[in-house]
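Colleague: coordinates for the following, if possible.
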Amino acid sequence: MTPMKEDYLKMIFELGGVSEKVSNKQLSLSLDIAAASVTEMINKLVEEKLVSHTPYAGISLTATGRRAAEELVRKHRLWECFLFDKLNYSLANVHQEAEKLEHSSSDQMIDQLDVFLDHPAHCPHGGAIPDREGHYDEGSRVALAAIADGQRVKLSRFVDNHDLLEYLESLNFAVDQDYVVTNHAPFEGPITVQTDAGRTIDVSFKAANNIFVDDLSAS
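Modeller: Here you go, the predicted structure:
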């Protein structure tokens, strides 16, 4: 399997998990790839029975695609934990290094790395790490962009993308921070959030679709 196909499987897993469908637009935004190229790749993955695509409904992983995605995500996110926690890499820079390491890691090495790191459940940007048996907590699938004005949220996880993580670092965003959503600008403009201290932050529409939150107002 090519690295590009692996990136698609990981992103479909990240956006939709094992059950929810994702759209071509979501993949285009998250991977920063033209919509036509996304459609072409999805057709290839459908032919290889790694994903299923229901027109006007969305894209989801098949059982085979899900197993492949879980293995890739496990390797990738364990390496991210190692780079971030043990080698002091910045959050924005762990992805590219982990991408290289995951392709050269045997299952035995990953199992040993998991033990060394004391079996982390989540990577530095909040993504779930499947254990050796494939168990994990999927986490939030609610994007910040979908939260109504006035609602209070906790940042749960961010899509694993270098430019996005670099952007979020510039905003001082981190997993487990709380904010109140105060405004959605029209025509896919920025989403404004406010900290408990009263500081307001404008988050781009694209980024807000790649930030997943727990809606504290709903609990």
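Colleague: going forward, measure contacts and count neighbours with C-alpha atoms only.
Modeller: Noted.
Colleague: centre of the chain to stretch 22-42, how far?
Modeller: Stretch 22-42 sits 15 Å away from the centroid of its parent chain (Cα atoms, centre = their mean, to the nearest Å).
Colleague: and stretch 58-68, by the same measure?
Modeller: Mean-position distance between stretch 58-68 and its chain equals 16 Å (Cα atoms, centre = their mean).
Colleague: for comparison, sequence B:
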Amino acid sequence: MTPMKEDYLKIIFELGGGYKKVSNKEISLGLGIAAGSVTEMITKLTEEGLVSHEPYDGIALTPEGIKHAAELVRKHRLWETFLVDDLHYSMTDVHPEAEILEHNTSDRLATALDAFLNHPKYCPHGGVIPAANGKFDSVSHRLLADAENGETVVIERFLDNHELLTYLNEVGLQLHAKVKVIKHEPFEGPILVECLDNDQQLSISYKASHNIFVNQEPLQD
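Modeller: Here you go, the predicted model:
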């Protein structure tokens, strides 16, 4: 399987394609590529039995696709955890390194790395780490972009993307932050949020807001 096909399986997995249907637009925004390119690759993955797709009805991973994606994500995120926790890499720098390492990691090495790290459940940017048998904890797949004006949400995880993580580091949005959504600017403009721990207002780009996941259920007062 080519690295590009693997990237598609991983992004569909991250967007929740193992449980629900995701859109061409969501994949396009997540990978930062043209929608036409997404359509072409989804056709190939459908022919290989890795995704299911009905026109205008969304895209989902098949059981075989989930198996492949979970294995890739597991190895990638174990390496990210090792690089941050043990080699003290910045979270913004780990994705390219883990991308290389995951393709050269045997199941035996992944098992040893998992044990060395004491079986972590989540990677440094909040992504779930599947177990060796492919099982993984459920996580929210609700996007910051979908939060209503006036709603308070918790930032639970970021999409595994180097440019996104670098951007969020520069903007100052932190994992686990509690923020209030002030305003969605029209015409695919940014989202203005207020960080409740320091009263700082941040402007989050339209694209980034589709790569940030927040709590699924409303917060209790």
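Colleague: post the TM-score for the overlay when you can.
Modeller: With the length set by TM-score structural alignment, normalised by the length of the first structure, the two chains reach a TM-score of 0.97; 219 aligned residues with a Cα RMSD of 1.1 Å.
Colleague: didn't H162 of the first structure look like it was pressed against A98?
Modeller: No - at 11.4 Å, H162 of the first structure and A98 do not qualify as touching, with contact defined as Cα atoms under 8 Å.
Colleague: more crowded one of these two?
Modeller: Neighbours per residue, other Cα atoms under 10 Å: of H162 of the first structure and A98, the larger number sits with A98, 19 against 15.
Colleague: does the more buried one belong to a helix or a strand, and which?
Modeller: Here A98 of the first structure sits within helix 94-102, counting by DSSP states H and E.
Colleague: what of F187 of the second structure?
Modeller: Going by DSSP H and E, F187 of the second structure is not in any helix or strand.
Colleague: now do M41 of the first structure
Modeller: Per DSSP H and E, M41 of the first structure falls inside helix 35-47.
Colleague: helices of the second structure, start to end?
Modeller: 3-14, 24-31, 35-47, 63-85, 94-102, 107-116, 162-171, 206-209 (DSSP state H).
Colleague: by contact count, what packs against the second one?
Modeller: It stands for helix 24-31 of the second structure. Judged by 3 or more Cα pairs under 8 Å, 6 or more residues apart in numbering; DSSP states H and E, the packing partners of helix 24-31 of the second structure are helix 3-14, helix 35-47.
Colleague: so can I have CSV of the ones you listed showing mean neighbour count and distance to S209 of the second structure?
Modeller: Shown next, in CSV, are those (neighbours: other Cα atoms under 10 Å; distance: least, Cα to Cα, whole Å):
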stretch, mean neighbour count, distance to S209 of the second structure
helix 3-14, 19, 15
helix 35-47, 14, 18
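Colleague: what would these look like in TSV with distance to E64 of the second structure?
Modeller: Formatted as TSV, those follow (distance: least, Cα to Cα, whole Å):
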stretch	distance to E64 of the second structure
helix 3-14	11
helix 35-47	11
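Colleague: nearest to L144 of the second structure, of the ones you listed?
Modeller: Of all these, helix 3-14 sits nearest to L144 of the second structure, with 14.6 Å by Cα to Cα.
Colleague: by how much does the closest one deviate from the first structure on average?
Modeller: Here the mean offset of helix 3-14 of the second structure against the first structure after fitting is 0.2 Å, by mean Cα distance after the TM-score superposition for the first structure.
Colleague: what is the neighbour count of S104 of the first structure?
Modeller: 10.
Colleague: check the one 4 residues further on too.
Modeller: Per other Cα under 10 Å, the neighbour tally for Q108 of the first structure reads 9.
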